[in-house]
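Student: Based on what follows, work out the 3D shape:
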Amino acid sequence: MKKISNILSLIIAALTVMLGCESTTLDVVESPNALNPSQASVDFFLNQIQLMTAQIHSGEEGRAENGLSQFGMEPVRIQHGFGPTYRENYDPSDFDRVWDNVYARALIDIRTMNPLAEEAGQFTHIAIGQILEAYIMMSMVDFFGDVPYSEAAMGGEGILNPTVDSGATIYQAADQLLVDAIANLNKDETSLPSDDLFYNANEDQWKKVANTMRLKLYLQTRLASAEGFGASVSTSRINELIAGNQLILDPTDDFFFQWGTNNASPDSRHPYFDANYDGAGPSSDFYTCNYYMNLMANQYGEPDPRIRYYFYRQQEDFSGADVVTKECVTEISLPSWWDPSEPYCLVPATNGLSGYWGRNHLDDDGIPPDDAFRTLHGTYPVGGPFDDNSFRNVSGSGAVNEGLVGAGISPILMSSYTYFMLAEASLTLNTTGSARDYLETGIRQSIGTVMDFGASLAEGSGFVPTSTAIDSHVAEILATYDAGNNTDKLRIIVEQYFIALWCNGIEAYNTYRRTGQPDNLTPAFTTNDPGPFLRSMWYSQTAADSNTNITQKSAPSTPVFWDTNPDGFVD
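Tutor: Have a look, this model is predicted:
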């Protein structure tokens, strides 16, 4: 009681002094969480926009969905999707967080940052924002088709129900953003970004990103019938970009987001690491598709050199597979629609590697007690463990310290991607350069990037691929390429692109709808007819419910503007 009396006396005395002053200035500082735009730092805005881009790509810690990449990997058999039909594979509410990150965060931050940066002469900040805005909006069109853009993030001006713009219009705007970004990067600025999370304010590297995004844009639209797009335009623009020699052509210019190792307050680890190694067992959403693991393990005479960096096997074989842990092992015969040469329940050990435990496409069975059996994401790119044949159960409490402890990357535009895009362009549009040479360079650069990323874990394991093994693997792919017709050649280019695209489902999903390759993907697991393929995704449930100008699709099978392929082109 005495302490309380003393405290009250001090408070009264302080108030008496303050109120007794003829003039008192309190200089109240607003909460940093409630700063108005005039008080905000352009650098802080830019960092937040960059983080949002990574989260739109790869998701966030602790959430059921993991960004557009997961939504893209599942339909094309890289990651497993539950189905059992395409219509049921996703619910519109699954896309709420992505839409929220785009429209309530990234675009608003860009719109708020730009006038501040313009006034301060910080043109590099503006350019980076333009490049990321172009990437984000192209991705929204790629997944959802016609979406709000010209009236988006204008709630302060009274536009609460923004209209949707055509995908072609948004792509045209994105291309102009990239052109304008390059112009801004060539201007003299008052100050460079103080903490650029991608390139440490290297303007030359950002120019290469902008140009490579334009390559991606014009390859994507080579089939489009909308004005300003199509094969002739794509051929011309791509040849100009090749001649300009300002693309991401070397791994030192790779465009990726680097995650950290902090596991709380905030969790800075790669979201896929969190989903696989949070100490409570892997997330039910994280099964790798058997097709994809078989592609890497058994497509050629030896396993792909990247396989031990991509996946971690907890089991040496399938001796633990029974009716409880993997129900399909009890099935005596294959479904009538299944190609016997394709993996059905288990990935075969054709090339001597066993224990790859995944799921088949659109398998909607419940989740069995298989935490200790499931093959998990490995070192590249999520920062997990390297597969050194230790076959440890890494699903327990110690999992948080596995591998690189989550210091993975979100691979957005890697140099190998550039070469695979150029290979497709050369083969389909007859653009400058040899498709075969581009293919070889893409494979070699991808292998090199993956091995460099996981070198600290692989060293001394006895399983680091030798240069002889790599050369032999590449030679076998090229020999198969040389022996094939143009359809075979395109299939091989896309298969190798898919392998390089591990954990980048955005480009894999786009490439499949654009090319129809690989044309030998495994079918749906439980039904011969899973319905029309996901030529686009549902609109966000929240967006469709709250915006009177958005009408939910009758089915997620409406092609986006650049996908002019016929019905049934992909399945």
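
Student: contacts and neighbour counts: CA atoms only from here.
Tutor: Fine.

Student: Look up the closest residue to Gly145, ignoring the ones flanking it.
Tutor: Of all residues not flanking Gly145 in the chain, Val560 sits nearest, at 4.7 Å (CA to CA, 6 or more residues apart in numbering).

Student: now swap in Val147 and tell me
Tutor: Val164 (4.5 Å).

Student: For the residue lying closest to Ile110 once chain neighbours are set aside, give me its contacts.
Tutor: Nearest in space to Ile110, with sequence neighbours left out and distances taken as CA to CA, 6+ apart, is Gly129 at 6.2 Å. Applying CA atoms under 8 Å, 6 or more residues apart in numbering, we find Gly129 in contact with 46, 49, 110.

Student: Could you also give me the structure for this second sequence? I'd like to compare it with the first:
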Amino acid sequence: MKSFLKYITIVFIAGGLFTACETTELDLRISPNDLASDQADPNLLLTSIQLAYATNMQVLSDRSGELVRIDYMFGRDYFNNYPGSTLNGVWSRTYSSGGNGVGDFTGVGILTNLQTLESIDEASDTDYSFHIGVAKTLYAHQLMLLVDFLGEAAFSEAGNPGEFPAPSLDEGSSVYAAALSLLDEAATALNGADNLGAADIFYAGDTEKWIKLVNTIRLKAYYTTNNTAAFNQVIAGGNFISDNDDDFQVQYGTSELQPDDRHPDYAADYTPSGANIYQSNWMMETMLNNDDPRIRYYFYRQVDATPGADAPANEEDLACSLVVPPQHYQDGGFTYCSVPNGYWGRSHGNDEGTPPDNFKRAAVGVYPAGGRFDDNSFDGVGLGLGGAGAGIEPIMLASYVDFWRGAMAASDAERANFLRAGLEKSIEKVQSFGSLDANADLSFEPDAAAVTSYIDGIVADFNAATGDDKENIYAEQYFTTLYGGSVEAWTYYRKTGYPNTLLPNWEPNPGPFPLTFLYPQNEVITNPGLTQKQSLTEEPFWFNASDLGSPLY
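Tutor: The predicted structure is shown next:
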């Protein structure tokens, strides 16, 4: 795929066209600062839709990953951690105005631009089916995710401010049904469509891959709602993401300025002043204990030891290394502060101040952020090192689909086969990123024998285990595979309660585990028909507490 640079530049140009249109003959009936919909460039509208969607996926992945310990969560109290502003940008980028959040290059939301595309198509002799098909695919996915994250979403009254200036929210199941109908429309539009030179940052205009994505989003919906018959029907059709070559992802570039199109995590960690992101202790420790062959790709260690684990405790660098763990950590035998071997991160809910450890904490690695491969060099991070940021934002990968298929399987034997398939695809993809770091000593890469041994061992352990142990093995491997693209991890945890090996919050009483987020506060303020929730315990329609094998915490 191509770099974001070209497309972001196009959108900046588009923004200028939308806001500063010059003419020698002013028609006073139309503001010269507002470009009429029939004057908009459909290719630029589609680019804006794609960038708004990509930004939303980054935000949703980060929030989901924090809750399930794939990423680090700052703050001890769930309700205070996730206020009404949490999804302001996601909401506005989905519906109307996208002027929220770092990495947002859109001025108009997905729905508004989709409606404009449809108006242009209706009035034009040119067939813009490709544009509309892509836009409906992305909009449908966003609607499902809004339900997953908020419990409800606007649909039936959305995008019609003349008739519904304060749109009501639709119940989650009806939004899912509407999204599935949109996917039907998208597939029809995409079938044999010509992209007309539109910038497609995902599949470079390949309509066959877009239709595979449509079917994969259907799988996501049927998996989430436990619709086994519909899930199996899509599988029987065979036209879904089942190979790494069809993976749905955002490809980043290496430009630092004008604009910065590098992976956002790379841009945050590979700076002259060192790394700025803390990695999750649970994720690193789980991979370390499993001897996971992906660990050197996921994390780059700047030092070879961690205070309080295999180096002397140090209050200045890692204050918690001198602290006696609280009772709830001791009772569960959890690692409170320090993971050994230089995997220097933070545990769930740690709200300590930031010490001068920017050149000591573990940084993002070559996968998926385009950073450095960990070859025991312990040289630190800096501008341009490793893959220079040319990583990806994973969204829907073939390995993820294998784990969904395993979760929907009719037997443990079948489930084990999908566990194996998911690991094989994941590790193959992750290892392909090693070459991005041209200066790395790749002799530290696990060889084929080591990878096979790892996968065989995990599958054997799964087959031999029972009860919680079996569920934990499956869930831990799924979450490890989701690193970097964790949107579905929170859903899996809410559906199953696994893995129950997750580190507890630092705070013994952090409040109820979030089942949904608060409504976007900007919408609550401007929509008189909407009242803000008072807790994070409102259940999405597909949630069933009786299905949980372990309590959420």
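
Student: quick revisit: which of the contacts of Gly129 of structure 1 lies closest to Arg97 of structure 1?
Tutor: Closest approach between the contacts of Gly129 of structure 1 and Arg97 of structure 1, by CA to CA: Ile49, at 15.5 Å.

Student: What is the equivalent residue in structure 2 for the closest one?
Tutor: Aligned by TM-score structural alignment, Ile49 of structure 1 pairs with Ile49 of structure 2.

Student: Please identify which helix or strand holds its match.
Tutor: helix 42-67 (DSSP states H and E).

Student: Which SSE is immediately downstream of that helix?
Tutor: That would be, after helix 42-67 of structure 2 and using DSSP H and E, helix 78-81.

Student: Now that next one: buried residues?
Tutor: 78-79 (16 or more other CA atoms under 10 Å).

Student: In structure 1, what stretch matches that helix?
Tutor: Going by TM-score structural alignment: helix 78-81 of structure 2 matches residues 86-89.

Student: returning to that earlier point: double-check that the residue nearest to Gly145 of structure 1 belongs to a strand.
Tutor: No - counting by DSSP: H, G, I helix; E, B strand; the rest coil, Val560 of structure 1 is not found in a strand; it is coil.

Student: Now do the same contact list for the match of Ile49 of structure 1.
Tutor: 106, 109-110, 113-114, 135.

Student: let's go with 7 Å and repeat that
Tutor: Contacts for Ile49 of structure 2 were tallied using CA atoms under 7 Å, 6 or more residues apart in numbering; they are 109-110, 113, 135.

Student: ok, now Met73 of structure 2?
Tutor: Counted by CA under 7 Å, 6+ apart, Met73 of structure 2 has contacts 66-67, 348-349.

Student: Reformat these as TSV; add neighbour count and distance to Phe299 of structure 2.
Tutor: What follows is these, written out as TSV (neighbours: other CA atoms under 10 Å; distance: CA to CA, whole Å):
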residue	neighbour count	distance to Phe299 of structure 2
Glu66	20	17
Leu67	21	20
His348	27	18
Gly349	23	20
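
Student: what's the neighbour count on Asn118 of structure 1?
Tutor: Quick fix: residue 118 of structure 1 is Glu, not Asn. 14 (other CA atoms under 10 Å).

Student: Need the three-state assignment for the nearest residue to it once chain neighbours are set aside.
Tutor: Here the nearest residue to Glu118 of structure 1 in space, its sequence neighbours aside, is Ile126; by CA to CA, 6+ apart that works out to 7.4 Å. With three-state DSSP as the basis, Ile126 of structure 1 sits in helix.

Student: pretty sure Ile126 of structure 1 contacts Asn114?
Tutor: Yes - using CA atoms under 7 Å, Ile126 of structure 1 is in contact with Asn114, at 5.9 Å.

Student: more crowded one of the two?
Tutor: Between Ile126 of structure 1 and Asn114, counted using other CA under 10 Å, Ile126 has the larger neighbour count: 24 against 21.

Student: Need the residue closest to the centroid of structure 2.
Tutor: Note on structure 2: the residue nearest the mean C-alpha position is Ser61, at 2.7 Å, using CA atoms, centre = their mean.

Student: can I assume that one is in contact with Ser486?
Tutor: Yes - contact criterion CA under 7 Å: Ser61 of structure 2 and Ser486 qualify, at 4.7 Å.

Student: Contacts only, for the counterpart of His270 of structure 1 in structure 2.
Tutor: Alignment note (TM-score structural alignment): His270 of structure 1 maps to His263 of structure 2. His263 of structure 2 sits next to 252, 369, 389-392 when contact means CA under 7 Å, 6+ apart.

Student: quick one: which of those residues has the most company?
Tutor: Gly389 (33 neighbours).

Student: which residues does the aligned partner of that residue in structure 1 contact?
Tutor: Correspondence of Gly389 of structure 2 to structure 1, assessed by TM-score structural alignment: Gly406. Applying CA under 7 Å, 6+ apart to Gly406 of structure 1 gives the contacts 260-261, 269-270, 273, 382-384.

Student: Please identify which of these is nearest to Arg97 of structure 1.
Tutor: Of the contacts of Gly406 of structure 1, the one sitting nearest to Arg97 of structure 1 (CA to CA) turns out to be His270, at 17.3 Å.

Student: element containing the residue nearest to Tyr128 of structure 2 when sequence neighbours are not counted, please.
Tutor: Spatial nearest neighbour of Tyr128 of structure 2, chain neighbours left out: Asp121 (5.7 Å); criterion: CA to CA, 6+ apart. Assigned by DSSP H and E, Asp121 of structure 2 belongs to helix 110-123.

Student: who touches stretch 482-499 of structure 2?
Tutor: 60-62, 64-65, 67-68, 70, 368, 393-395, 471-472, 475-476, 479, 543, 547-552.

Student: show me the contacts for Gln130 of structure 1.
Tutor: 177-178, 181.

Student: Narrow these to those in helices?
Tutor: 177-178, 181 (DSSP state H).

Student: Please pick the buried ones from the contacts of stretch 482-499 of structure 2.
Tutor: For the contacts of stretch 482-499 of structure 2, buried by 16+ other CA under 10 Å: 60-62, 64-65, 67-68, 70, 368, 393-395, 471-472, 475-476, 479, 543, 549-550, 552.

Student: Alignment lookup: Phe71 of structure 1 to structure 2.
Tutor: Checking TM-score structural alignment: Phe71 of structure 1 goes with Arg63.
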